[in-house]
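**Q** sequence plus predicted model, see below.
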Amino acid sequence: MHLLQLVFGKPTTSHTVSSLEGFTTNPVQDALSDIIENLNEADFKKFKHLLKGEIPWSKLEKADAIDLIVQTFTEKFSGKVVVNILKKMNLNQMASDLQECPFQFVW
């Protein structure tokens, strides 16, 4: 089952995971990770490239992108950063899915 489906109670358009194995106990990081993990390899590289404007590349190369986003922008603002990048990539459905997240992100 897809994490966003568990959180929002609705089906999503991306592929699903069969269990919650690998997810953290932090629902904000889990929601962000779920979105990012559904990017194909080319989109993930583009995502990291766009994130490079916000976070130094030397840090991005060695760290988990989601952990670094949350550490840099806090849980409250991390959703906005990811949504903005997804919109720049024209991944509007993924951005919309994240914006419907019930967490206390600042939009």
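**A** It's in.

**Q** hey, let's count contacts and neighbours off CA atoms from now on
**A** Fine.

**Q** for residue 81, see how far away residue 47 is.
**A** Distance of residue 47 to residue 81, given as CA to CA, to the nearest Å: 11 Å.

**Q** OK, contacts around the closest residue to residue 92 other than its chain neighbours?
**A** Spatially, and ignoring its direct neighbours in sequence, residue 92 is nearest to residue 86 (6.6 Å; CA to CA, 6 or more residues apart in numbering). For residue 86, the contact set (CA atoms under 8 Å, 6 or more residues apart in numbering) comprises 47, 92, 94-95.

**Q** another one to put next to it:
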Amino acid sequence: MANIKEHLLNTLEELATEDLKMFQWHLTNNVEDDKHIPKSRLEKADRHDTVDNMVQKYGQIGAVEITLDILKKMNNNQLAEELRTKVKNN
């Protein structure tokens, strides 16, 4: 059974490189001021680093919630629903 970090990583692996950049942009710009991740921490971050930064900043459940919100903003509802289902069944 995969853990939440693995589910998050698998979700980000489904994003094309440009979509990952947009996802990271949302983490640095569209999250409340006290909850955003500084640009410097995501500037050269790959998918693994992005997941680690999110879990460190928001906790596992918070990272899932932020991911779901951002995926919806990016109109990637199918991927969001797949993540929601995986985490729910975990």
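**A** Yep, it's here. Values in this document were obtained by computation on a predicted structure and should not be read as measured data.

**Q** ok, back up a step: need the counterpart of the residue nearest to residue 92 of the first structure in the second structure.
**A** Matched across to the second structure, residue 86 of the first structure falls on residue 71, judged by TM-score structural alignment.

**Q** same question for residue 96 of the first structure.
**A** Going residue by residue (TM-score structural alignment), residue 96 of the first structure aligns to residue 81.

**Q** look up how far residue 65 of the second structure lies from its match.
**A** 12 Å.

**Q** now swap in residue 53 of the second structure and tell me
**A** The value you get for residue 53 of the second structure to residue 65 of the second structure, if CA to CA is used, is 14 Å.

**Q** the more surrounded of these two?
**A** The residue with more neighbours, out of residue 53 of the second structure and residue 65, is residue 53; 18 against 15, by other CA atoms under 10 Å.

**Q** alignment lookup: that one to the first structure.
**A** In the first structure, residue 53 of the second structure lands on residue 68 (TM-score structural alignment).

**Q** on average, how far is the helix or strand harbouring that match from the matching bit in the second structure?
**A** Using DSSP states H and E, residue 68 of the first structure falls within helix 65-88. Here the mean offset of helix 65-88 of the first structure against the second structure after fitting is 0.5 Å, by mean CA distance after the TM-score superposition for the first structure.
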